[in-house]
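Show me how the following folds:
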Amino acid sequence: MTLKWYWVDTYSEEDIELLNTHKIKNKPISPELATGIYGFSEHPTDSFMSEKSFIDDVQMGLNYEDGKYFGEFNRIYNNLKGDSAKLAGENIEIIGAVVTGTPKELAELNDMDMIRATVLGVTVKPY
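I've put the predicted structure just below:
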C-alpha cells in the first residue's frame, strides 16, 4: 500500500459544528466538495506538490485582496496558523489521505479504528 496525498484540516470549530448539524444518523447529507479539499503529495514528483509549496501558495493568495479567492485563502491561513505568529509546517494537521494498493492491501484497512470513511476510486489491472 502506498500513501500518495495528504488532506489538510482547514476547518475551524464553527465549520465542523456546521458540518455536524447537516448529518442524518451520523452520516453527512452529501460528500465534501472537491473545491473545499486542500492538500499536498507525500512524495512529490515536482516541488509545487510539496507541503512547503502548499504553505507558500496559501500565503501568496493573501497578496491578492481583490482576487476571487482571497476570502478562501484568508480563511485557510487563519484556520491553519491558529494562535501562531505565522503559518508553518508544524501548524498543519492531516485529516485524511489517499492511498493506493491492491484490493487485498486496501481490504486490510477495513477493520482499523482510525479509518472513519473510505471511498474506492478507480481500479485498473496492472499494465
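
going forward, measure contacts and count neighbours with C-alpha atoms only.
Will do.

neighbours around residue 76, how many?
Per other C-alpha atoms under 10 Å, the neighbour tally for residue 76 reads 20.

what about it, which helix or strand?
In this assignment (DSSP states H and E), residue 76 forms part of helix 70-81.

helices or strands up against that helix?
In terms of contacts (3 or more C-alpha pairs under 8 Å, 6 or more residues apart in numbering; DSSP states H and E), helix 70-81 is packed against helix 51-61.

Tell me which residues of the helix it packs on come out buried.
51, 54, 55, 58, 59, 61 (16 or more other C-alpha atoms under 10 Å).

my guess is residue 2 meets residue 106, correct?
No. Judged on C-alpha atoms under 8 Å, residue 2 makes no contact with residue 106 at a distance of 9.9 Å.

Which neighbours do the two have in common?
residue 100 (C-alpha atoms under 8 Å, 6 or more residues apart in numbering).

Alongside the first, I'd like the structure of this one:
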Amino acid sequence: MEELGLDPNGDSTEVADPKLRAQRYGMAYAAGFIAKKCSRLGARTDTITEDVADDARWIRLLSRGGLTVPTRRWLGLFSEMEATFCAVHQGQGQLRRNKQPDHLSRKPGVVRGLVARLRAVAAE
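Reported below is the predicted structural model:
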C-alpha cells in the first residue's frame, strides 16, 4: 500500500507525481469495471448517493451515466489486492529486451498461491 502512495485506511492522499496519480486513477477505473459486475461494490454515476473516493471522482466527469464508480471500501480492497499481486510476482518472470524481468511468475502453483493470499487479504 505504501509503495503505491495509498493510505491504509482507504482514504485518498494527495499524489503530486503525475505518473502515480494516473496509476491510481486507472486503478479506480478498473475497480469500477469489476464493480459493474457486482452491484454491491459500486454504483452507476447517474445514481450515486454516497461519498465517492477522490481517485474515482474523475470517472464521474468522463461518464454520461453508464460508468460505475467503486465504493471506498472496494477501491481500498482492490488496491490491497494489487499490492499483493505485485509482491507475489516481484522480480520474477522472463527477461524483456531491456534485460528487466516482466514481473510475472511462472512457477507451478502460482495462481493457487496468489488466490490463497488474496482470500486472506479480503478476509481481513
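
Now the TM-score, please.
The TM-score (TM-score structural alignment, normalised by the length of the second structure) is 0.26; 62 aligned residues with a C-alpha RMSD of 5.1 Å.

The helix holding residue 76 of the first structure relative to helix 51-61, how many degrees between them?
130 degrees (axes from the mean of the first three to the mean of the last three C-alpha atoms, to 10 degrees).

For the second structure, just list every one of the strands.
Assigned strands in the second structure, in chain order: 42-44, 68-70 (criterion: DSSP state E).

tell me what the first one is packed against?
When contacts are defined as 3+ C-alpha pairs under 8 Å, 6+ apart, strand 42-44 of the second structure packs onto helix 18-37, strand 68-70.

possible to save the ones you listed as CSV with distance to residue 86 of the second structure and mean neighbour count?
Formatted as CSV, those follow (distance: least, C-alpha to C-alpha, whole Å; neighbours: other C-alpha atoms under 10 Å):
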stretch, distance to residue 86 of the second structure, mean neighbour count
helix 18-37, 14, 18
strand 68-70, 21, 32
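
Just send the ones you listed back as JSON lines, with distance to residue 78 of the second structure too.
Below are these laid out as JSON lines (distance: least, C-alpha to C-alpha, whole Å):
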{"stretch": "helix 18-37", "distance to residue 78 of the second structure": "6"}
{"stretch": "strand 68-70", "distance to residue 78 of the second structure": "10"}
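
out of those, nearest to residue 80 of the second structure?
Smallest distance to residue 80 of the second structure across these (C-alpha to C-alpha): 11.1 Å, for helix 18-37.

tell me what the closest one is packed against?
strand 42-44, strand 68-70, helix 72-89.

Return the most buried member of these.
strand 68-70 (a mean of 32; mean count of other C-alpha atoms under 10 Å).

if we can go back for a sec, could I get the strands of the second structure as TSV with distance to residue 112 of the second structure?
Shown next, in TSV, are the strands of the second structure (distance: least, C-alpha to C-alpha, whole Å):
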stretch	distance to residue 112 of the second structure
strand 42-44	27
strand 68-70	26
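
out of these, nearest to residue 24 of the second structure?
Using C-alpha to C-alpha, the nearest of those to residue 24 of the second structure is strand 68-70, at 12.7 Å.

Can you tell me which helices and strands the closest one packs against?
helix 18-37, strand 42-44, helix 57-62.

what would those look like in a markdown table with distance to residue 80 of the second structure?
Listed next are those as a markdown table, based on distance: least, C-alpha to C-alpha, whole Å:
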| stretch | distance to residue 80 of the second structure |
| --- | --- |
| helix 18-37 | 11 |
| strand 42-44 | 17 |
| helix 57-62 | 20 |
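
Out of those, which is closest to residue 83 of the second structure?
Residue 83 of the second structure sits nearest to helix 18-37 of all these, at 11.4 Å, using C-alpha to C-alpha.
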